[in-house]
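Novice: I would like to see how this sequence folds:
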Amino acid sequence: MNPSRRKIIVVGSGIAGLIAALELSKQHDVTLVTKHELAESNTRWAQGGIAAVMFPDDSVAEHIADTLRAGAGLCDPEAVSVLCTEGPARIRDLIALGVQFDEHNGELARGLEAAHSHARILHAKGDATGLSIELALVHAVRSSKVNVMEHTFACDLVIECGVLTGMEVLQAGLRRTLSADAVILASGGAGQLYRYTTNPIGATGDGFAMALRAGAQIADAEFYQFHPTALATGDTFLISEAVRGEGAVLVDTHGRRFMQAIHPDAELAPRDVVARGIAMQMAAQNGTPVRLDATVLEQRNGKGFLERRFPSIHRACLARGLDWTIDPIPVTPAAHYWMGGVRTDLHGRTSIPGLFAVGEVACTGVHGANRLASNSLLESLVFAWRCANLLNDDAEWQSERWSGPGPQLASFFQLPSETSVLTRPVSRTALQAIMWDAVGIERNGSTLRAALVQLDSWRATGSDLDSLETANLLAIARVVTAAALARTESRGAHFRVDYPETLEAWHRSLVYSTAAQTTVANELEFSR
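Specialist: Presented below is the predicted three-dimensional model:
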């Protein structure tokens, strides 16, 4: 075997995992592990599109400014610059891989979304952007040398002397250990933390939980974004930001707009603002959902516009007995995207040598306290490519222990150990309910403390897939709740009723790590 070829495991089959696997397979032996089928991921459900500067009337500087503004002061400016500067080239890579973005008059079509100063959102098949990207990349991976392990659950990382050496997986009911020179976590988010989420059932934060148990640094865990508009029909089907970008408006039970009184940009304000505005209005009308009125788009653009522009949403509405071409549709906020995650540098390196993270599971600092619409697919694309090319280009990539620039460990942040006295088995339904009620759109100290006590009283049991996922959710719930309690201010997606102001003293990220629960002979140490 070529001595320069390494064994690399990629966990996850969304855009980040597929891009990383494709790039790495050019030079290394790559195994892609996914707990469902290869084409099943959060990416395939992304409707709105992907943001990039592809038009002469736009600029990278303005995309950077929009991203920084949405991030409420916590974005890493260097990460944002990388995202916006390298984004256009990565879009061209996607096109070369067979992704067919929609066109208008022979040029790329583009849409406007909330908090963007320009129409720069590319979309495919109207509102099936994520699916189009996913299928093109899956085809490329199937045609490559990547070894794909489907229906395989990533259980835990194997760490020796502070360095990652492999991963334990569950396949067909049996555990086995895969050796590796590196593991790249691209396992997505943890929307199943919450009672209402736009994420698929598999979004249980497995990669984050593995990294947490291994002692990796974690950052910005308190910042969970709630998408303003999901259908209030029981299954929270996402209604893309792009619908409001086209001109749809939010109205109360009397048909009156209410966002104009909350923010100058009304329905096109940043997501955290719109989600809170909807939550406030729903509280004022005794929990009744607000309505999204898209009927004006049919009037303005002609009959059939909604079906042509948003075919997936149109079909979803009809399947639920709703005709959004005639009547406003009921919507509610739902958990959508986690800005926090495993702390990385700008090449995906974590605080554990040999462990990398890209996509939603990672925290590069690019989103700050609130993600700009349609920057998530771009982040996954850009940073997965950077991570893969670091490993392809640098023969000594595992030799140094990167611990990141000046971490601020939160000494107040403590999680219960596995030996803590935990009294009752956890119910996933109860877990999701307490997270929605206490650690959702609005938070306060008393309910956060009560939630943490409740979470600490639960234990995870069982060794089947569902039980392992629930155990991961419980670990993540404790992290998110403790971080939300620690941040005594309101910023971006984190809103404290008891601390409603944004404070300069909190103009920083919370970064922390736990004592490793896997076998570590020589733990990495970090100082403030």
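
Novice: For the rest of this, base every contact and every neighbour count on C-alpha atoms.
Specialist: Noted.

Novice: Which neighbouring elements make contact with the helix or strand hosting Phe356?
Specialist: With elements delineated by DSSP states H and E, Phe356 resides in strand 355-357, which encompasses its position. With contacts taken as 3 or more Cα pairs under 8 Å, 6 or more residues apart in numbering; DSSP states H and E, strand 355-357 sits against strand 182-185.

Novice: now the other sequence, so there's something to compare against:
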Amino acid sequence: MIYTDVLVIGSGISGLSYAMKIAQQKPGAKVAVITKSDDEESNTKYAQGGVAVVTDFTKDSFEKHIEDTLRAGDGLCKREAVEAVVTEGPERIREIVEWGANFDKNEFQTYDLGREGGHTENRVVHYKDITGAEIERALLKAIERLPNVELLNHHYVIDLITEHHIPGESFDKYNLNCYGAYVLDLKTQRIKKMSAKITLMATGGCGHVYKNTTNPIIATGDGIGLAHRAKARISNMQFIQFHPTAFYSLTTGQLPLISEAVRGFGAKLCTASGEPFMHKYDDREELASRDIVARAIDSEMKLRGDDYVCLDCRHLDQRKFMEHFPNIYKQCKDAGLDMFRDLIPVVPASHYLCGGIDVDLFGQSTIKNMFAVGECSNTGLHGANRLASNSLLEALVFGHRAAVKTLERLSEDNFNYEQLLKIPEWDQEGMKVNEEMVLLNYLRKELQTLMSDLVGIVRSNRRLKLAKQKEEEIYKSVKEIYNFSILSPQLSELRNLVSVAFLIIAQSMEQTENRGTFYNKDLDKK
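Specialist: Here you go, the predicted structure:
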């Protein structure tokens, strides 16, 4: 058994900032950060736009940011969570700057603030068009200096350890404790038992439950799948935000993102033949919230039978554009398109999960000593739709809040050490190596296709009913493979994706009104 005081699952902004605070404030505590890929590979790394935070109190205010967030969330945000994130944001930004993160400044040496859809003021602090990568770089560099933090790459979590895993233990499924996790070391192919007093889920999103997503390949809903099997409460899974403008490609998988900030800079959406259309859907046009823009694009594509719409940047100031978006320009150029001469083909793609593992105002889930922060959690900040660039801020604020509560728990030291000793090793006796990887690939593609076709931007009762039937068939096939196979990352990811699909479908069927990112065309008929 490997023992650690705090086990952090995930190495994005939420996991790393949380680990930093625990390690700094309790130098005697052992903190392990595990990730299934390299430590720098996370959803954070791909966040282009920036961090929405009030820094200019002459033009902006906390009240404006709160109201913009509540409006985007379409009446389903928890106001206390919104107020906490917005009002505590400036202090969290100050901290990561102290840790070494850089943000662009203007000629007056104040933050060069961008504006994105749904915001009534310029309030997005950024570093070029690679803000997430810059924050990730700074956090990793800072955390390397802490001797009590261990970063474990290529470690994949198989299951959370709760009373379910303790032989002969009677338990109440509504009053469970988390004792760590079973972890597959991808280099040795051995499953380790990692026990911990506190476990933090910071596993990111689930974009790869769909065919097209802006998320990296690691975003397979692992934290939500793990929490679902451990009987944590999970909600708002029906609210999937589709980013309106991913770079169109004939291939499936991760699509390059063209930041919303490009539209904030003045780019216009148009049809493939160059006709603008956003004026037909919202007075804010290109600066409407993401759910409105994504549905408008989806509608135009279906009306015209086109595979994409276009982003028109040809009229923009080239010098200023290149200062702000050098990497976006390069990615288009690499694909053979010049943003100042050509229309750029774009499509909506699965981008962000607004729901997730239910947590309180300190990131505590319904399983004791298991916290969840970042995209895998449902804090109540986003409601039915996330306001652009609120996610990195949420990760910092709730990472801090979860750290505060964790430090309290570690000081109280009311942990059941006897239970830790009862946890058995993972048993794979009698299991065989799955030699037919083609089955896993086939089932994963089947799942992604049904979710994209039947549970996408626009849903219907009929589509959801068919999706439920298809998902159940895939679940049975995956369970059969799991029952006789030695565990692999591919099989574990598929298990988690199936859990995520089940939750999205089930909670979509329970949703009785169209709100935010959720749209069922049959509900409009009532």
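
Novice: Got a TM-score for the pair?
Specialist: For these two chains in superposition, a TM-score of 0.87 is obtained (TM-score structural alignment, normalised by the length of structure 2); 470 aligned residues with a Cα RMSD of 1.7 Å.

Novice: so the strand holding Phe356 of structure 1 matches what in structure 2?
Specialist: Alignment of strand 355-357 of structure 1 against structure 2: residues 370-372, by TM-score structural alignment.

Novice: how near is Ser143 of structure 1 to Ser41 of structure 1?
Specialist: Noted for Ser143 of structure 1: a distance of 19 Å to Ser41 of structure 1, by Cα to Cα, to the nearest Å.

Novice: Next secondary structure element downstream of the strand holding Phe356 of structure 1?
Specialist: strand 362-363.

Novice: after superposition, how close is that next one to structure 2?
Specialist: Superposing on structure 2 and averaging over aligned pairs (mean Cα distance after the TM-score superposition for structure 1), strand 362-363 of structure 1 comes out at 0.4 Å.

Novice: now for that strand, which elements pack on it?
Specialist: The contact analysis (3+ Cα pairs under 8 Å, 6+ apart) places strand 362-363 of structure 1 against strand 341-343.

Novice: Which strands or helices does the strand it packs on pack on?
Specialist: Using 3+ Cα pairs under 8 Å, 6+ apart as the contact criterion, the secondary-structure elements in contact with strand 341-343 of structure 1 are helix 206-214, strand 218-219, strand 362-363.

Novice: Give me whichever of these is most buried.
Specialist: Across those, the average number of neighbours (mean count of other Cα atoms under 10 Å) peaks for strand 362-363, which reaches a mean of 30.

Novice: which residues in structure 2 does the next helix or strand after it align to?
Specialist: Past strand 362-363 of structure 1, further along toward the C-terminus, the next helix or strand under DSSP H and E is helix 376-393. Helix 376-393 of structure 1 corresponds to residues 391-408 of structure 2 when matched by TM-score structural alignment.

Novice: How far does the matching stretch sit from its chain's centre?
Specialist: 16 Å (Cα atoms, centre = their mean, to the nearest Å).

Novice: How about residues contacting it?
Specialist: Identification of contacts with stretch 391-408 of structure 2 by Cα atoms under 8 Å, 6 or more residues apart in numbering yields 13-15, 17-19, 21-22, 26, 44, 50-53, 84-85, 88-89, 92, 198, 361-364, 371, 373-375, 381.

Novice: same question, stretch 143-160 of structure 2
Specialist: Stretch 143-160 of structure 2 has contacts (Cα under 8 Å, 6+ apart) with 9, 16, 19-20, 23-24, 27-39, 178-187, 226-227, 230, 489, 492.

Novice: Can you select the buried ones among those residues for me in ChimeraX?
Specialist: Here is the ChimeraX command that selects only those of the contacts of stretch 143-160 of structure 2 that count as buried (16 or more other Cα atoms under 10 Å):
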select :9,16,19,20,23,29,30,31,32,33,34,35,36,37,39,178,179,180,181,182,183,184,185,186,226,227,230,492
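
Novice: which residue sits closest to the residue mapped onto Phe237 of structure 1 from structure 2 in space, ignoring its chain neighbours?
Specialist: Per TM-score structural alignment, the equivalent position to Phe237 of structure 1 in structure 2 is Pro256. In this structure, Pro256 of structure 2 finds its nearest non-sequential neighbour in Phe247, 5.4 Å apart by Cα to Cα, 6 or more residues apart in numbering.
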